[in-house]
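Trainee: Model the structure of this input:
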Amino acid sequence: MTQTSSSSTPANPAAAQGSHMWVLTLDLPGRTMTTQYGTWTPPAGTTRYDAFLAIRGDLVARHPEMANANTIFFSLEPNRL
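Mentor: Okay, the predicted model is just below:
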């Protein structure tokens, strides 16, 4: 995952965000659950499944205890209204 931060306000705030917004909830039954979210611009040709694996992989890299967790919820949508 690539996250962008800026100390100044860009002319178009959405331009500082990824092209897609995601939400992922993982659960280790009876132990712990986590919901994470963010934005991401996937490389050209990325499938929804590729995006899921990349996002889940990044979350597990930051929270190794979730490596065997069940996916409860995953959403990936264009980051626009």
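Trainee: going forward, measure contacts between C-alpha atoms and count neighbours the same way
Mentor: OK.
Trainee: looking at it, Met66 is touching Arg56, isn't it?
Mentor: No: the pair Met66 / Arg56 is not scored as a contact, 9.5 Å apart, by Cα atoms under 8 Å.
Trainee: List the buried residues in whichever helix or strand Thr34 is part of.
Mentor: Element membership for Thr34 (DSSP states H and E) is strand 32-40. Going by neighbour count (16 or more other Cα atoms under 10 Å), the buried part of strand 32-40 is Gly38, Thr39, Trp40.
Trainee: another one to check against the first:
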Amino acid sequence: MNSTEQTSNRPAALEGTHHWIITVEQPGRASLTIDGSCTPGLGATRRDVFRDVKAFAESKHPDLRGANVVFFALESNQI
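Mentor: Model prediction:
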């Protein structure tokens, strides 16, 4: 299963302050790339967001629970 999925088609005004992308892979079996936006809570770290995003990906695709993360990006959602 190779797939790309967008987690939100919301208007820009409703997007979070940060955009994230994660790719996970079960070597030789499956991979997944998804993206979305979020607004981290006060005092949240990049690591906190990474863990939340990975948990989100695993909740949406349980067959990839425990998969290797091969890419993660978290950036400001402003241009």
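Trainee: that older thread, what range does the strand holding Thr34 of structure 1 cover in structure 2?
Mentor: Across structure 2, the stretch matching strand 32-40 of structure 1 (TM-score structural alignment) is residues 30-38.
Trainee: which residue ranges form the helices in structure 2?
Mentor: Secondary structure of structure 2 (DSSP state H): helices at 46-60.
Trainee: So which residues lie in contact with stretch 38-58 of structure 1, not counting its own?
Mentor: The contact list for stretch 38-58 of structure 1, computed with Cα atoms under 8 Å, 6 or more residues apart in numbering, reads 1-3, 17-24, 74, 76, 79.
Trainee: how much space between Pro11 of structure 2 and Ser37 of structure 2?
Mentor: For Pro11 of structure 2, the distance to Ser37 of structure 2 equals 12 Å [Cα to Cα, to the nearest Å].
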